[in-house]
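>>> sequence and predicted model, in that order:
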Amino acid sequence: MQHQPNIVIVGGGAGGMEIATKLGHKVGRKGKARVTLVDCADSHVWKPLLHEVATGALDVGIDALDYRSHAAAHGYHFQQGAMTDIDRQARQIVLAPLFNDKGMELLPARRIDFDYLVIAIGSIANDFHIPGVREHCEFLDSTAEALAIRKRLLNKFMRYARQEKLDERIKIAVVGAGATGVEMSAEMHHAVAQLQGFGYQITPEMLEVTLIEADSRILPKVEKPQISESVTRELLALGINVMTDTRITKVDTKGLTTSDGTEIPADMVIWSTGIKAPDFLQQIGGLETNRINQIVVQQNMQTTLDPHIFAIGDCAACPQPDGSFVPPRGQSARQMALMTADNIILMLKGQAPKHEYLYKDLGSLVNLSRFHTVGNLMSFIGGGVLVEGKIARFVYTSLYRRHLIELHGVVKGTLLMLAKGIGRIIHPHMKLH
């Protein structure tokens, strides 16, 4: 009997889901290969929406995509667990034991064979080794962390449920004014407005949000300064404190300390500045990594030391012809995923992986909850086109719709969008538990 190649994808984010779905359709269903997706969680939530999970604006029970059911419908398999090692000689990955919330072992440590391995585990916030960050800050790198933030926020607001008043405002600091930090800051003000409808005696004035950025302007990675200026005006109009040129040197239980010694009091600190790949990538498989733990790959996404191992998305350092590296963007992860699937299909046929990834900036969009949406489209063509308001909001929501269609197909994806839209009308606008 002929050996059926094993394709293993580690990481069920947008990139991992795209490649698992495409390979499931192209080779899994046809019995040309066994495709397996591995992830720590049991369901997928689109990462750009995690700030909505954190404030309760998005209900994970409705919007999360179950890996097992999706795998069964799309020609691939799913294994839940955390990868702890890569045995390149045996062509296996090692998964840690899986425990429930009471510490009971559900699954033992396992090994999964692979002929082709795709690492798509994304990135986490970079603490830059600043004292106190890991101990005292909240992060927004996963659904579990977003849910933890929501619980802490609601616990703080709960003191108003019995019509009590606090002597001081609730102080929340968001460090890092990239898209995540900016959108999170605005979403918290929207959450306050929604909570008023649930019997909470709370007004936006009771919430003090401070957005802190080390660069000279917010959204420093967005090329057009007009976007940064527009977003800054909207944030200030909401009453959000915007601090630029501010570097944090310490975090403790009282708040933050800046490089000039200024203390910023905070009841909660949300850390969303910088990215790095998870630290364990430097210790597994003997693969080449850079200073922020990204796996170094060639332009066809093969790792430099093993042609049967690929890395895509934020955890990959992919060089470009001009000497730069592909930026950590959702659009690049998706494009890498689809191209890598094509390269693996070529290798299954005994051909060389000829496709090479060339990054084209399709633009950036920033959505400030219900307040404002602004962005730049088709940046690679003459600097792009500036859009804001309803047009920008339509394009922003279209990105998620496209993600659903690519994972489910046109018919089911469209039906899911309609169902989610109806659900948001029927169900409460906030998830409180």
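Cool, the structure landed.

>>> every contact and neighbour count from this point should use C-alpha atoms.
Noted.

>>> wait, what's in contact with L362?
331, 377-380 (CA atoms under 8 Å, 6 or more residues apart in numbering).

>>> if we go to 6 Å?
Residues near L362 by CA atoms under 6 Å, 6 or more residues apart in numbering: 377-379.

>>> what is the burial count for the nearest residue to D127 once chain neighbours are set aside?
Distance criterion CA to CA, 6 or more residues apart in numbering; nearest residue to D127, sequence neighbours excluded, is V133 at 6.2 Å. Using other CA atoms under 10 Å, V133 has 22 other residues around it.

>>> put this beside the first:
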Amino acid sequence: METIAIVGGGAGGLELATRLGDRLGKNGRARIVLVDRYPTHFWKPLLHTVAAGKLDPQVHQVEYAAQAADHGFQFICGEVLCVDRGARTLEIGSWRTDDGAELLPPRTLQYDKLVLACGAVTNFFNIPGAAEHSLTLDSVQDAELFRRRFLGACLQASSQRNGAPDGAAVNIVIVGGGATGIELAGELCHTVRSLAQYNVHSLDPARDVRIRIIERGDRLLPQLNPRLSARAARTLGRLGIEVCTGTTVARVEADAVHDSAGVRHPSDITVWAAGVEAPAICTTLGLPLNRIRQIVVTPELRTENDPAVFALGDCASYVCPVDGAAVPPRAQVAHQQAVYLADALVRAVGNRAAGFRYRDYGSVVSLGPFAAMGVLIGGANKREMLVGGMAARVLYRLMYQKHVMALHGFVRMAAQSVAHWIRGKVTPPVKLH
């Protein structure tokens, strides 16, 4: 039986494993194996809501083992340490508990076809001090660390507030004005107001908590429509968030971010959301890479010099042969590539002339409960239409529901949506501890 190994259980990897398991694994046509270093899956575009305390990740996560049992594939928990393309084997590290105890020993997995869907990690661009003094949002663990640090900073500032001079008691600096950065800023505004409402701290949300976004480009959301960028900047300004565009970070310290103009931006917590790159494992494979370590793939999503290895999602570099542009690292790209590759592997038509074609439907960003906005792209001429208000809020929620439906089907997605709605009505809007 042919073994198809999938490394990485992100938006693309888990959906691919689910589709292949349903179509090949259940009827014994192939052995589908998903490998991931964590036992659970969480949709990465929502990590900023975990960081702000809006979502409980344990409620929204997917257990890989349960998904595997329901959809006919096998799950192996552990980090891939080495790929031997000659022997077609994966070396998988041991799985340990948080205190270091070994639960599973190192293992070796033989494969016939390998799909790399290991996502992306934060790119610090070799800025001095950035990796040492910044937090990231690469995983649920990173988001939870930020949430605890932010809550602790608010509580400490509140306890020391008596007799202190006027000014910001808590300084948050977010490096990067993309979707992750501005969505986190918007959610934090909501969080600090909710914590004050429940008397968790005694800070004035407008005066005592200062949130600053530093963006190297001349506008926020540089990859999207300029009108959308302007609208986002106005909304953030009304929330009291300071936006510094055209500002390059020179170095990061434990308590400040310094830009290239010599300005010091005080920071109790620095979040780095300025860019991504493929994980280090991609550099050990001997495959062609681009400048941010992404694996270069053909229109069939195969690697250029190994027909048994495929790549998709944020770790893959696919350049559209029509317009010559590389597809962006977005969840909708991973979804479309997972659908294409599942069909290609099932039908064994990986060498067909018609390769993968990405269709951009647009993007929607949410600034917490305050605003949502986006741009939709449709038609043969790719006409852009800006949306806002309730329509944008609904579209933003539907993006996640579409992901859940791809994994569990419509009935279970609808049931989960109702359960989450009820939970939201009977619990505080943010985690209070």
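Structure received. What you see is a predicted model, and the numbers here were worked out from it, not measured in a lab.

>>> any idea what the TM-score is?
Here the TM-score for the pair of chains, by TM-score structural alignment, normalised by the length of structure 1, is 0.95; 426 aligned residues with a CA RMSD of 1.6 Å.

>>> sorry, back to before: okay, and which of the contacts of L362 of structure 1 map to strands?
Members of those lying in strands (criterion: DSSP state E): L377.

>>> which one of the contacts of L362 of structure 1 is nearest D322 of structure 1?
S379 (17.3 Å; CA to CA).

>>> test my guess that the closest one contacts S364.
No. Assessed by CA atoms under 6 Å, S379 of structure 1 is found out of contact with S364, at 8.2 Å.

>>> neighbour count for the two, which is higher?
Neighbour totals were compared for S379 of structure 1 and S364, and S364 leads with 22 against 18 (other CA under 10 Å).

>>> please, which helix or strand holds the more buried one?
Taking DSSP states H and E as the criterion, S364 of structure 1 maps to strand 363-368.

>>> that strand packs against which elements?
Applying 3 or more CA pairs under 6 Å, 6 or more residues apart in numbering; DSSP states H and E, we find strand 363-368 of structure 1 packed against strand 372-377.

>>> run the last query once more with 10 Å
Packing partners of strand 363-368 of structure 1 (3 or more CA pairs under 10 Å, 6 or more residues apart in numbering; DSSP states H and E): helix 179-195, helix 225-237, strand 372-377, strand 385-388, helix 390-408.

>>> of the ones you listed, give the one that comes closest to A146 of structure 1.
helix 179-195 (10.7 Å).

>>> what span of structure 2 is the next helix or strand after the closest one aligned with?
Per DSSP H and E, the first helix or strand lying C-terminal to helix 179-195 of structure 1 is strand 207-212. Strand 207-212 of structure 1 corresponds to residues 209-214 in structure 2, going by TM-score structural alignment.

>>> then stretch 131-143 of structure 1?
Counting by TM-score structural alignment, stretch 131-143 of structure 1 corresponds to 128-140 in structure 2.

>>> quick one, what contacts the most centrally placed residue in structure 1?
Compute the mean C-alpha point of structure 1, and by CA atoms, centre = their mean the closest residue is K47, 3.2 Å away. Listed by CA atoms under 10 Å, 6 or more residues apart in numbering, the contact set of K47 of structure 1 reads 13-14, 53, 122, 140-143, 180, 330.

>>> please indicate which of those residues has the highest neighbour count?
In the contacts of K47 of structure 1, the most neighbours by other CA under 10 Å go to G122, 28 neighbours.

>>> structure 2: which residue goes with that residue?
In structure 2, G122 of structure 1 lands on G119 (TM-score structural alignment).

>>> please, where are all the helices along the stretch 51-200 of structure 1?
Ranges of helices in the stretch 51-200 of structure 1, per DSSP state H, counting those that start in this stretch, are 60-63, 67-74, 133-136, 143-157, 179-195.

>>> CSV please, covering those helices and showing distance to M206 of structure 1.
Listed next are the helices of the stretch 51-200 of structure 1 as CSV, based on distance: least, CA to CA, whole Å:
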stretch, distance to M206 of structure 1
helix 60-63, 27
helix 67-74, 40
helix 133-136, 23
helix 143-157, 10
helix 179-195, 9
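
>>> tell me which of those lies nearest to I248 of structure 1.
Closest among the helices of the stretch 51-200 of structure 1, using CA to CA: helix 133-136, at 9.6 Å.

>>> that closest one against structure 2, how far on average?
Superposed on structure 2, helix 133-136 of structure 1 shows a mean distance to its aligned partners of 0.4 Å (mean CA distance after the TM-score superposition for structure 1).

>>> quick check: which helices or strands does that helix pack against?
Against helix 133-136 of structure 1 (3+ CA pairs under 10 Å, 6+ apart) you get strand 248-252, strand 255-258, strand 268-271.

>>> closest one to L37 of structure 1 among the ones you listed?
Across those, closest to L37 of structure 1 is strand 268-271 (CA to CA), at 29.1 Å.
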